[in-house]
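> Have a look at this prediction, sequence included:
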Amino acid sequence: MEIIKTAIDGVVIIKPRIFTDSRGYFFESFSQREFDEKVRPIQFVQDNESKSSYGVMRGLHYQKMPYTQSKLVRCVRGRVLDVAVDIRRGSPTFGRHVAAELSEDNHLQLFIPRGFAHGFAVLSDEAVFQYKCDNFYEPQSEGGIQLIDDTLGIDWRIPTDHAILSEKDIKRTKLADTPLDFDYNEDLYKK
């Protein structure tokens, strides 16, 4: 796997080595050993999958301490714009984001460390999205910030009149109004 650094330290794009021939293609989508060596030592404990249609926007979600999660995400059918927003207070990149197009054609994955909010928008007619988490989902720990927060400067590439959001995501507060318990100087991986 090739690791592509982004503008925010710790958020990386993973490009797999793909082998193609007349039968199709093959690639290793995850290797614990290689991930630990090239990205960071981590133990994923839960895999999730969602199916959505064009215009669906999910996020920007995170889990509060002590249940915060890292995610390794990919799109196995269709195309999405995937976004990670730094929500660590005191971080030099607080409020900044990384956006990457993930698709069934490019096979790219995005690693989102703890201390980031995550969301995506479906750009194709339909998309199947998969992600690994390094902590179990805890409903009482669920948090989120508003997807359409102009201060974040995210171009979701979906016209407003085509955006489909859950009621919960519509009611989220903007980053400036969201109480956050992530501190840039704290080790968010310490158990």
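Here it is on my side, so go on.
> drop to CA atoms for contacts and neighbour counts, all remaining ones
Will do.
> now the farthest one out in this protein, which residue is it?
Farthest-out residue of the chain from its mean C-alpha position, per Cα atoms, centre = their mean: residue 22, at 33.1 Å.
> what sits against that one?
With contacts defined as Cα atoms under 8 Å, 6 or more residues apart in numbering, residue 22 has no neighbours.
> What segments of this structure are helices?
Taking DSSP state H, the helices of the chain run over residues 32-38, 167-170.
> what's next to the shortest one, contact-wise?
This points to helix 167-170. 58-60, 144-147.
> For stretch 122-130, buried residues please.
122-124, 126-130 (16 or more other Cα atoms under 10 Å).
> Next, format these as JSON lines and append distance to residue 88.
Formatted as JSON lines, those follow (distance: Cα to Cα, whole Å):
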{"residue": "122", "distance to residue 88": "26"}
{"residue": "123", "distance to residue 88": "28"}
{"residue": "124", "distance to residue 88": "32"}
{"residue": "126", "distance to residue 88": "32"}
{"residue": "127", "distance to residue 88": "30"}
{"residue": "128", "distance to residue 88": "29"}
{"residue": "129", "distance to residue 88": "26"}
{"residue": "130", "distance to residue 88": "25"}
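> take a look at this one as well, against the first:
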Amino acid sequence: MNVISTAIPEVLIIEPRIVGDSRGFFLETYQLERYTTHGISRPFVQDNLSRSGRDVLRGLHFQNPMSQGKLVSVARGRVLDVAVDVRHGSPTFGRHVAVELDDENRRQLWVPRGFAHGFVVLSDTADFSYKCDNNYSPKDEIVVRWNDPDLAIAWGIDNPSLSARDSTAPLLKDIARLPRYGEV
């Protein structure tokens, strides 16, 4: 596997090794020793799969204090995936990494604890997979407005399809319950 550093050192792009021929392909989506070597060492306790249509934007979501790290990938379709550092006191606070994930490049993105996460669907549909290192906790979930001007995320879309919760989310600067850098 190939691990690519990003502008935010904790966020990693992972390119699994793909073995293929005329019949199809095979790849390992996770292997404990290899991922641990690259700092992804907490055990995964929950797997999720979502399906969304074109122009659906999900996010930006994170949990605090019951934080989650997420190893995400696309089984079918294409998305722009985004991780935003929301750790109060972090040298990269408010900065983000955006990467295209699709069913051809088979890339994964490691979204560590203390980062808000979201994606927008660029294909007709997308099946999006999450491996999480902590359970989903609705009472700990926090949402950041997808088009927060201070974050300056270039989603490539002006009018996404949003949930009611995502469409009314506050700006990052208005959220008091942020994780603290060095504590997640």
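That came through, no problem. Since the model is a prediction, treat every value here as computed from it, not as a measurement.
> Any idea what the TM-score is?
Scored against TM-score structural alignment, normalised by the length of the second structure, the superposed chains reach a TM-score of 0.97; 184 aligned residues with a Cα RMSD of 0.9 Å.
> Which one of the helices of the first structure lies nearest to residue 12 of the first structure?
helix 32-38 (10.2 Å; Cα to Cα).
> what's the mean distance for the closest one versus the second structure?
Compared with the second structure after fitting, helix 32-38 of the first structure has a mean deviation of 1.2 Å; criterion: mean Cα distance after the TM-score superposition for the first structure.
> which helices and strands does that helix pack with?
Where contact means 3 or more Cα pairs under 8 Å, 6 or more residues apart in numbering; DSSP states H and E, helix 32-38 of the first structure is not packed against any helix or strand.
> Residues contacting it, please?
Around helix 32-38 of the first structure, the neighbours that count as contacts under Cα under 8 Å, 6+ apart are 1, 3, 41-42.
> I'd like these as JSON lines, with neighbour count and distance to residue 175 of the first structure appended.
Output for these, formatted as JSON lines (neighbours: other Cα atoms under 10 Å; distance: Cα to Cα, whole Å):
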{"residue": "1", "neighbour count": "16", "distance to residue 175 of the first structure": "34"}
{"residue": "3", "neighbour count": "15", "distance to residue 175 of the first structure": "29"}
{"residue": "41", "neighbour count": "12", "distance to residue 175 of the first structure": "29"}
{"residue": "42", "neighbour count": "14", "distance to residue 175 of the first structure": "28"}
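> Now do the buried residues in stretch 130-138 of the second structure.
Applying 16+ other Cα under 10 Å to stretch 130-138 of the second structure flags 130-134, 136 as buried.
> Stretch 26-41 of the first structure now?
Counting neighbours by 16+ other Cα under 10 Å, stretch 26-41 of the first structure gives residue 39 as buried.
> Stretch 16-26 of the first structure now?
residue 16.
> which part of the second structure lines up with it?
Aligned by TM-score structural alignment, stretch 16-26 of the first structure falls on residues 16-26 of the second structure.
> do stretch 119-131 of the first structure as well
Mapping stretch 119-131 of the first structure onto the second structure (TM-score structural alignment) gives residues 118-130.
> Check the offset of the matching stretch from the chain's centre.
With Cα atoms, centre = their mean, to the nearest Å as the basis, stretch 118-130 of the second structure stands 11 Å off its chain's centre.
> Look at it and report the distance between its end residues.
This stretch, stretch 118-130 of the second structure, spans 12 Å end to end (Cα to Cα, to the nearest Å).
> neighbouring contacts of that stretch?
With Cα under 8 Å, 6+ apart, stretch 118-130 of the second structure has contacts from 47-61, 70-83, 146, 155, 160.
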